[in-house]
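[1] test case, fold it:
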Amino acid sequence: MKIVVIGGTGLVGSQVVDNLREHGHEAVAAAPQTGVNTLTGEGLPEVLEGAQVVVDLSNSPSFAEKDVTSFFRTSTTNLLEAEAKAGVQHHVILSIVGADGIDSGYMRAKIVQEDLVKASGSGWSIVRSTQFLEFLGSIADTATVDGVVHIAPVRFQPIASADVARFVARTAVGTPLNATIEIAGPETFGFDEIVRQHLASKDDPREVRTDPSATYFGAALQDGELVPHGEALLGEVSYEQWRKAQA
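    Presented below is the predicted three-dimensional model:
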């Protein structure tokens, strides 16, 4: 099966490509550096020729609401139109648990992407993931004010990118779900607790202050928004396993 992975050179995309190839599929990593640009349409007809499935893992270079909304609207529209012409049967995207609840411009842009896919009239699957373990450090950096890391005391269920890649690859080779599934890590933490633990493991001296008013990339948080809303597929990699592998 030929599967084109848009964003196939990134953190998750490269692992999705490897997973698919290990299982005998023709996985093609598509990105601007490989001559495929979903914003302009450059390279799409060529890379989609003979493809049965497209996995869209692309992301906007700017997270400003206007920019990211324009990115997902333009990119997704171009992809879906090109896929219809090429006879692609299954469109898979990676989205975010809580996208329809967190008051964030980026999340609203992801909903625009989801809605375009649902309305496409072709086979689709949406995989909503919790936050990646790989981003714990950048979360702490973003939440730092005057040397203190401010984190809200809400539930947090991060997942290793390797687990995300396995779930996405498995979804891509299956029958279109025409539905949304949620994936998460195998453990639930207090958000402030896991950030504190992570920084301590790296000998980072910053204080992590439990702050109910702390925002998450600029968005106010309610408990339950960073964990699955219902039944979810759980990854295999624990925080400690992931941390040791990183070391």
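[2] could you use CA atoms for every contact and neighbour count after this?
    Will do.
[3] buried ones in the strand or helix carrying Thr76?
    Element membership of Thr76 [criterion: DSSP states H and E] is helix 65-86. Neighbour-count burial for helix 65-86 flags 67-80, 82-83, 86 (criterion: 16 or more other CA atoms under 10 Å).
[4] before we go on, could you also do this sequence so I can check it against the first one:
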Amino acid sequence: MAVAGGTGVLGRQVVDACRRRDLTPVVIARSAGIDLVSGVGLDDALAGVDAVIDVSNVVALRAKPAIAFFEAATGNLLAAGERAGVRHHVAVSIVGCDRVDMGYYYGKRRQEELVGGGSVPWTIVRATQFHDFAGQLLERSPGPVKLVPKMLSQPVSARQLADHLVDVALGEPAGLAADVGGPEQHQIPDLARRLLAHRGERTKVIAAPLPGAAGKQIAAGGLLTAEGAVILPETYDAWLAAH
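    Below you'll find the model as predicted:
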């Protein structure tokens, strides 16, 4: 089972989930000599692969670089998968990417279009933000006061999501699957404050409202799972206690 983006936050968890089931994970990452954007090394990496789980990612807030990345990476991965006879392509997307107008989400929409229009049998799994997300935003905010965007979210365990993705990949292609999220709704700035308190840090967090249409869409629940979603049980408090 190939894991595209297998060295990232979710990718490492997917690789571990494969190993727990005695599957053989193939890590697709630049550090492994495989480049999704150029396609270098993909054919060799996918030789003999039954399924691909694509959790690849790019740090891009604007639409143009996000779209460019997913067009190149997804296009190359699908083409190599077709040549290799891959049985099942699983792409991980984001809950709300089809209804929240943020730059990065336009890239995810393009990824979904390519997967859905490709010849490799596919499943798209949209998931909510991970428990790790608040900490990542803190790291990206320099200075003694942290600005964290005001976002109503439904954070999910990356480890439990990884197990779910392996289940999906071992099953039959299903098209657009049910949303996946955690059991609780939280404002991301509140999670950031709780994380800092858990670390014993007294850093001030300011909730920064998101401007424009995206801010209104998120406030209206744009990042929350739809009816019929798969709810994974780990809470944010349980995740904190384990970290």
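[5] superposing both, give me the TM-score.
    Superposed pair, TM-score by TM-score structural alignment, normalised by the length of structure 2: 0.88. Supporting alignment: 240 aligned residues with a CA RMSD of 2.4 Å.
[6] just to revisit the earlier point, so the helix or strand following the helix holding Thr76 of structure 1 matches what in structure 2?
    Heading C-terminal from helix 65-86 of structure 1, the first helix or strand you meet, by DSSP H and E, is strand 90-96. Matched against structure 2 by TM-score structural alignment, strand 90-96 of structure 1 falls on residues 88-94.
[7] same deal with stretch 120-136 of structure 1?
    Using TM-score structural alignment, the residues of structure 2 aligned to stretch 120-136 of structure 1 are 118-134.
[8] name the SS class of the equivalent of Leu39 of structure 1 over in structure 2, please.
    Superposed on structure 2 with TM-score structural alignment, Leu39 of structure 1 falls opposite Val37. In three-state terms, and counting by DSSP: H, G, I helix; E, B strand; the rest coil, Val37 of structure 2 is coil.
[9] what about the residue lying closest to Val37 of structure 2 once chain neighbours are set aside, distance to Pro65 of structure 2?
    Spatial nearest neighbour of Val37 of structure 2, excluding adjacent residues (CA to CA, 6 or more residues apart in numbering): Ala73 at 4.7 Å. Applying CA to CA, to the nearest Å, the value for Ala73 of structure 2 to Pro65 of structure 2 is 12 Å.
[10] could you do Thr74 of structure 2 as well?
    Noted for Thr74 of structure 2: a distance of 14 Å to Pro65 of structure 2, by CA to CA.
[11] what sits in contact with each of these two?
    Counting by CA atoms under 8 Å, 6 or more residues apart in numbering, no residue touches both Thr74 of structure 2 and Pro65.
[12] still on that earlier bit, the residue nearest to Val37 of structure 2 maps to what in structure 1?
    Superposed on structure 1 with TM-score structural alignment, Ala73 of structure 2 falls opposite Ser75.
[13] its match contacts Leu44, doesn't it?
    No - in this structure, Ser75 of structure 1 is not within contact of Leu44 by CA atoms under 8 Å, at 10.9 Å.
[14] next up, the contacts around the residue of structure 2 most remote from its centre.
    Note on structure 2: the largest C-alpha distance from the chain mean falls to Arg202, namely 29.7 Å (CA atoms, centre = their mean). When contacts are counted by CA under 8 Å, 6+ apart, Arg202 of structure 2 is found next to Leu196.
[15] any idea how far the counterpart of it in structure 1 is from Glu65 of structure 1?
    Aligned counterpart of Arg202 of structure 2 in structure 1: Pro205 (TM-score structural alignment). Computed with CA to CA, the distance linking Pro205 of structure 1 and Glu65 of structure 1 is 33 Å.
[16] which stretches in structure 1 count as helices?
    11-22, 44-48, 65-86, 105-118, 136-142, 161-172, 191-201, 239-246 (DSSP state H).
[17] who are the packing partners of the shortest one?
    Counting by 3 or more CA pairs under 8 Å, 6 or more residues apart in numbering; DSSP states H and E, the packing neighbours recorded for helix 44-48 of structure 1 are helix 65-86.
[18] the helix it packs on vs structure 2, mean deviation?
    In this overlay with structure 2, the average offset of helix 65-86 of structure 1 from its partner residues is 1.0 Å by mean CA distance after the TM-score superposition for structure 1.
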